[in-house]
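Asker: have a look at this prediction, sequence included:
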Amino acid sequence: MNLIKSFNNNVALVEDASGTEWVVLGNGVGFGKEKGSLINEEKIKKKFIAASRRPFVDMIEEIPISIFETTEKMIQTAEAVIGATLNQQLFLALADHVHHAVKRVHENVDYPHTNRWELQKLYPKEHQAAVEAIRVVYDTSDIILPKSEETFLTYHFVNAQGRSAQLSETMKMTEAINQVITVIEYHYELELNEQSLNYLRLLTHLRYFLLRQIHGENLDQNDMDDDLIEMIKAKYQKAFGCANKIARILNKHYSWDITQNEKIYLTLHINRLLL
């Protein structure tokens, strides 16, 4: 690999024999090097394809090396907590995020920390990794990131696993869960107990229910006996009315057609939530 540009001693833009450009990181990888000189590949700890050079260059030149070092520790900690290797593309995205999060702390700017409780229940390992990542920032830089960062970092760690739950999908699901919970609370004129076991069971059901909607995979309409459906609708009229309301709102916001079976299962979870 040949050097194109050295950002500092440990970060450089290089080109391989095929002409592909990479951002490489490693102790001393860019130290004392001039443009066109060979890079000692044994020093490279991480590398990322620079698909669009200008955004990479602009971003990397702005980020202090201390942020890169902190980001590396955050990812190592997250991988240990989650028990999985995270996608390499996470490194630069997370470094950029942490850099701006630290700037927001200095400027006393924060975002509302919505969805934190739902994410904690939907993705407990990733949420715990986010909590630990905030601790890493504190340990390495004496900066306390706000609680809102638990949400943003959880999204990053979910997305970085290459799972079906991509970042946009996760955000849509947590947004929809908040809407469902709000409808239930308005319908029954009460505030749900977020610490209860039935609340956790509802969130678990909603996670798979909403994933099915996102992927267009509703439960088979013929899976449940018609007599049983009518019995549940009659026995749990208020819960079924709430499920119908939820179905109408989800259809309005996301154009999802909620089947009768989905509404029945939702009815049972809503009713159990209020026992």
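Answerer: In hand now; what should we look at? Numbering: from 1, shown residues only.
Asker: could you use CA atoms for every contact and neighbour count after this?
Answerer: Fine.
Asker: return the distance of the residue nearest in space to the middle of the chain relative to residue 262.
Answerer: The chain has residue 155 as the residue nearest its centroid, 1.4 Å off, counting by C-alpha atoms, centre = their mean. As for residue 155, its distance to residue 262 is 27 Å (criterion: C-alpha to C-alpha, to the nearest Å).
Asker: before we move on, what about residue 61?
Answerer: Distance, residue 61 to residue 262, by C-alpha to C-alpha: 51 Å.
Asker: wasn't residue 162 part of a helix?
Answerer: No - per DSSP: H, G, I helix; E, B strand; the rest coil, residue 162 lies outside any helix segment and is coil.
Asker: quickly find the element holding the nearest residue to it once chain neighbours are set aside.
Answerer: Leaving aside its sequence neighbours, residue 162 sits nearest to residue 87 (C-alpha to C-alpha, 6 or more residues apart in numbering; 6.8 Å). Applying DSSP states H and E as the criterion places residue 87 outside every helix and strand.
Asker: put this beside the first:
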Amino acid sequence: MRVKKVFNNNVVLGVDEHGAETVLMGRGLGFQVKPGDQLDSDRVERHFVPQAMPAERLAALAAAIPLDEIEVMEEVVAAARDRLGGKISEHVLLPLADHVHLALARARAGAQIEYPLKWEIENLYPAEAAMGRTALDIIEQRLGVRLNEDEALPLALHFVNAQIGSGSGSGSGDIAATLQMTQWLRVALEMIGEDYGVEIDQHSLAAARFITHLRYLFLRARDGKPTPDVDDGIGEAVRQAKPLQYATAERLALKMEEMFAWNVGREEILYLALHVSRLTARDDTAEGTHADA
């Protein structure tokens, strides 16, 4: 690996023999080196492979964050991986550290930001929101600054991004997409509550399954990915057996098309109908016996 560009004493943009670029970090890694020099791999402590963000931009982002803050956020990412699963990868580290770096600067200046969708984040992503609060504890213990409690909310969104495949280092664009998805989840649950005259228990197992399904439906629709094939006879059987739930599913599909101009196929409507059936089932029914969609 050779040096392509030195950003500071700790951050270097490297390039391999195939021309692939990697952001490399290590204490003193960039000291007295210049473009074209061979890098000492033993001094490399971290490396980041650019994905959605250009390599030079990613390197500049890394160079702007003190190493001690990055080390603290590595601890946060490790804790999030333990709690939320292995999909929390190193790709979320730099966007997360960048947000915390700016939040620390605001805290030291006595400035605050109002974050939208506080209720939605707390209720739709309870595990991620809890991890966001744990992150605030770790930051306080390691850096001696207590961030405003609302800072747990954007941290939670970063953890959501990482789990659904958006935590690739593209920064604010990912957060914008996740906020968009969060708005859709809220609208969907409100529509179901209105159709059935009930208040949906956001913390029930059925709601958790439904929200997970809606997350992946959002991503499939956004990325234009096909829905798993379903036999037409099964779809018609569900429509006949559960006409109210199927009608609600059609309304949800139509609303998604209105909000995002995405096509929602008949197979997705079938899965939505099954989830609506579970979500609105009474305790004394057998609705929960359906296989997960």
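Answerer: Nice, I can see it. All of these numbers come straight from a predicted model, not from anything done at the bench.
Asker: now the TM-score, please.
Answerer: Remark: TM-score between the superposed chains equals 0.71 [TM-score structural alignment, normalised by the length of structure 1]; 261 aligned residues with a C-alpha RMSD of 3.9 Å.
Asker: list the contacts of the residue nearest to the centre of structure 1.
Answerer: 167, 170-171 (C-alpha atoms under 8 Å, 6 or more residues apart in numbering).
Asker: what residues of the longest helix seen in structure 1 count as buried?
Answerer: Secondary structure of structure 1 read by DSSP state H shows that its longest helix is helix 167-188. With burial defined by 16 or more other C-alpha atoms under 10 Å, the residues of helix 167-188 of structure 1 counted as buried are 167, 169-171, 173-174, 176-177, 179-184.
Asker: other residues contacting that helix?
Answerer: Applying C-alpha under 8 Å, 6+ apart, the contact partners of helix 167-188 of structure 1 are 115, 118-119, 155-156, 158-159, 191-192, 203, 206-207, 210-211, 214, 242, 245-246, 250, 270.
Asker: same thing but at 7 Å, please
Answerer: Helix 167-188 of structure 1 has contacts (C-alpha atoms under 7 Å, 6 or more residues apart in numbering) with 115, 118, 155, 159, 191-192, 206, 210, 242, 246.
Asker: out of the residues you listed, grab the one that's most surrounded.
Answerer: Per-residue neighbour counts (other C-alpha atoms under 10 Å) across the contacts of helix 167-188 of structure 1 peak at residue 242, which has 24 neighbours.
Asker: which position in structure 2 pairs with that residue?
Answerer: Matched by TM-score structural alignment, residue 242 of structure 1 corresponds to residue 248 in structure 2.
Asker: tell me the SS of that match?
Answerer: Residue 248 of structure 2 ends up helix, using three-state DSSP.
Asker: what do you get for residue 19 of structure 1?
Answerer: Per three-state DSSP, the local secondary structure of residue 19 of structure 1 is coil.
Asker: neighbours of it, just the number please.
Answerer: Look at residue 19 of structure 1: counted by other C-alpha under 10 Å, it has 10 neighbours.
Asker: could you do residue 35 of structure 1 as well?
Answerer: Using other C-alpha under 10 Å, residue 35 of structure 1 has 12 neighbouring residues.
Asker: re earlier: could I get the buried residues of helix 167-188 of structure 1 as a markdown table with distance to residue 226 of structure 1?
Answerer: Converted to a markdown table, these look like this (distance: C-alpha to C-alpha, whole Å):
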| residue | distance to residue 226 of structure 1 |
| --- | --- |
| 167 | 38 |
| 169 | 33 |
| 170 | 34 |
| 171 | 35 |
| 173 | 30 |
| 174 | 32 |
| 176 | 28 |
| 177 | 28 |
| 179 | 29 |
| 180 | 26 |
| 181 | 28 |
| 182 | 30 |
| 183 | 27 |
| 184 | 25 |
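Asker: could you check how far the closest residue to residue 98 of structure 2 other than its chain neighbours is from residue 25 of structure 2?
Answerer: Nearest residue to residue 98 of structure 2, sequence neighbours excluded (C-alpha to C-alpha, 6+ apart): residue 65, at 6.7 Å. Remark: distance between residue 65 of structure 2 and residue 25 of structure 2 (C-alpha to C-alpha) = 11 Å.
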